[in-house]
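Trainee: sharing a model prediction with you, sequence too.
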Amino acid sequence: MGFLEIQNVRFSYGQQRNIIDDVSWQIEKGEFHCLLGRSGCGKTTLIKLAAGLLQGEDGQIMINNKKVTKPSNEYGFVFQSPTLLEWKTAIENVLLPIKLKRKMNKQDQEEAYNLLAQVGLAEHIHQYPSELSGGQQSRVAIARALIQKPIILFLDEPFAALDAITREELQHDLLQLCKKQETTVLFITHDISEAVFLADRIAVMDRGKIIFDTIINLERPRLEHTRYSVSFNTYSKKIRDVMGSKHL
């Protein structure tokens, strides 16, 4: 059994039957998996089911040998929008999950500062979201998700609205942070290159089903030259061919 185990899960919205149609998937502890698919294929619904934000009709989802029935403080979630509180500074936003759970201490504040420093925001900790760029806001959101050292991190297209260079920088930062904390990750994206750069394994969804998956056997750490290697392009083309096939 994997660290995250999705077993024969189904889910429907009202009259829309089988948004998720008998999906099974597993992620081993410490692995980074990406889920790809066109808009409306069900990938966001699946990640919400895995995180306990939705409940399936059939099947079950297990994380660390515990059945998922609701969201947990042990899970981190980063949405498409950073969803920062505008009246709180960067470091206050990062510390929010701690403050909501218990009284903060000096170690919490040091950890928040260290996380922000690791994503290049050491000089911006007292700035408000309106004073930060989109990429900086995304960095704050990632630091906030990691402050409690979650056993698993769910990310739903967190870099979709960013420019290409900022996006690549954040991909690199995310990999470093997750490796340091040994975090298990399920990451949703539309971007094939992003998935190949980040993932240990990629799954492609269509019409509520996983129709293809592959292990990404590229050297780690993933570096800038990785994006221009022959192997990287081979994986990218294989996945593009699947996503572009006529039956989709």
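Mentor: On my side now, so go ahead. Numbers count the residues shown, from 1 in each chain.

Trainee: CA only for contacts and neighbour counts going forward, please
Mentor: Noted.

Trainee: which strands or helices does the longest strand along the chain pack on?
Mentor: Criterion DSSP state E: the longest strand present in the chain is strand 16-27. For strand 16-27, the packing partners by 3 or more C-alpha pairs under 8 Å, 6 or more residues apart in numbering; DSSP states H and E come out as strand 4-13, helix 43-50, strand 209-215.

Trainee: which residues touch it?
Mentor: Strand 16-27 is contacted from outside by 1-13, 33, 41-42, 45-46, 59, 184, 207-210, using C-alpha atoms under 8 Å, 6 or more residues apart in numbering.

Trainee: need the buried ones from the residues you listed selected in ChimeraX.
Mentor: In ChimeraX, a selection of the buried entries from the contacts of strand 16-27 looks like this (16 or more other C-alpha atoms under 10 Å):
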select :3,4,5,6,7,8,9,10,11,33,41,42,45,46,184,207,208,209,210
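
Trainee: nearest to I63, out of the helices and strands packed on strand 16-27?
Mentor: strand 4-13 (4.6 Å; C-alpha to C-alpha).

Trainee: before we move on, back to that, any idea how far the longest strand of the chain is from the middle of the chain?
Mentor: 18 Å (C-alpha atoms, centre = their mean, to the nearest Å).

Trainee: over to stretch 117-131?
Mentor: 21 Å.

Trainee: here's the one I want to compare it with:
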Amino acid sequence: MSFLVMEDVTYSYEQGKNQILRGISWEINKGEFHCLLGKSGCGKTTLLKLAAGLLSSENGSIRLQGKEVIKPLPNCSFVFQTPTLLEWKTVIENVLLPIKLKRKIRSEDMEQAMEYLELVGLASYRDCYPLQLSGGQQSRVALARALMQKPSLLFLDEPFAALDAITREELQDDLLRMCYMHNITVLFITHDIAEAVYLSDRVAVMAHGEIVYQTPIMLERPRRMEMRYEPYFNELCFTLRQVMNGERL
């Protein structure tokens, strides 16, 4: 059984009017990393919110491990385009926030948070505040915070879009490593073609509310920087660019 299944999903901002998604069907197996690629306004973020239970579909169904998704689930985490850290709380307090909202912080929670900060290279920044961090560091804190919920499914909406190219590539490697270590299934939204190819097991291209193209990514794991410069990688990027330009292959 597929882990996350979307079948014939349709969505309009006004019932029956201004249709944003048209008959989307997509499946993700446990532990896979899938990317939705498309230009701004194509409907990819709306689909992500539907899959995460933040919106309700007009028609069709979305199921996680066989159960209908009708609201945000406790075993899922969401990382937004901006880190959305609380400026008045320290790094460690931000990472622990998902736990504190549910119950009292325990010593094992603190140990776990420090492990995640160590994993993203920010253990020494535990007592700093977000405004004392760079954009890349803030994004790493957001990733550590998302992991505190021990999610089985992670939704990410262009989390690295505002970062410089080198920092973005470093965070892509951090994300892949953490998801592999914890066997996390991922649905990732981006408009960056190279990012989608580097991260994914499978990529779908969206346009005008529909999936117009999809392909598996046949790159070995773990991913390595030099893969970005190999012929297969660049040929695939070119193919996806053609699709995004509206060309039929």
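Mentor: Everything's here; your move. Just so we're clear, the structure is a prediction, and the values are computed from it rather than from any experiment.

Trainee: where does the TM-score land?
Mentor: Overlay of the two chains. TM-score (TM-score structural alignment, normalised by the length of structure 1): 0.97; 247 aligned residues with a C-alpha RMSD of 1.1 Å.

Trainee: returning to what we had before: make TSV out of the helices and strands packed on strand 16-27 of structure 1 and add distance to R201 of structure 1.
Mentor: Output for these, formatted as TSV (distance: least, C-alpha to C-alpha, whole Å):
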stretch	distance to R201 of structure 1
strand 4-13	14
helix 43-50	15
strand 209-215	4
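
Trainee: out of these, which comes closest to V196 of structure 1?
Mentor: That would be strand 209-215 among those, by C-alpha to C-alpha, at 9.6 Å.

Trainee: mind giving me the packing neighbours of the closest one?
Mentor: Strand 209-215 of structure 1 packs on strand 16-27, strand 201-206, going by 3+ C-alpha pairs under 8 Å, 6+ apart.

Trainee: contacting residues for the residue sitting nearest the centre point of structure 2?
Mentor: In structure 2, the centroid-proximal residue (C-alpha atoms, centre = their mean) is L156; its distance is 2.2 Å. Residues near L156 of structure 2 by C-alpha under 8 Å, 6+ apart: 78-81, 186-189.

Trainee: for A203 of structure 1, what are its contacts?
Mentor: Shown in contact with A203 of structure 1 (C-alpha under 8 Å, 6+ apart): 33-36, 210-214.

Trainee: tell me which stretches of structure 2 form strands.
Mentor: 4-14, 17-28, 33-37, 59-64, 67-68, 76-79, 153-157, 185-190, 202-207, 210-216.

Trainee: average offset between the second one and structure 1?
Mentor: If you overlay the two and look at strand 17-28 of structure 2, the average distance to its match in structure 1 is 1.1 Å (mean C-alpha distance after the TM-score superposition for structure 1).

Trainee: ok, back up a step: which parts of the longest strand of structure 1 are buried?
Mentor: 18-24, 26-27.

Trainee: need the residues you listed in a markdown table with distance to V119 of structure 1, can you?
Mentor: As requested, the buried residues of strand 16-27 of structure 1 are arranged in a markdown table below (distance: C-alpha to C-alpha, whole Å):
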| residue | distance to V119 of structure 1 |
| --- | --- |
| N18 | 39 |
| I19 | 36 |
| I20 | 35 |
| D21 | 38 |
| D22 | 38 |
| V23 | 35 |
| S24 | 34 |
| Q26 | 29 |
| I27 | 26 |
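
Trainee: quick check: the farthest pair among these?
Mentor: Top of the distance list for those (C-alpha to C-alpha): N18 and I27, 22.7 Å.

Trainee: closest to E118 of structure 2 out of the strands of structure 2?
Mentor: strand 76-79 (19.1 Å).

Trainee: average offset between the closest one and structure 1?
Mentor: Looks like 0.4 Å for strand 76-79 of structure 2 (mean C-alpha distance after the TM-score superposition for structure 1).

Trainee: what's the matching range in structure 1 for that strand?
Mentor: Using TM-score structural alignment, strand 76-79 of structure 2 lines up with residues 75-78 of structure 1.

Trainee: list of residues touching the matching stretch?
Mentor: 51, 141-142, 145-146, 150-156, 158.

Trainee: of those, closest to K70 of structure 1?
Mentor: For those, the nearest to K70 of structure 1 is A51 (7.5 Å; C-alpha to C-alpha).

Trainee: the closest one: what's it in contact with?
Mentor: Each residue near A51 of structure 1 by C-alpha under 8 Å, 6+ apart is listed here: 68, 70-72, 75, 77, 154.

Trainee: alright, I will stop here.
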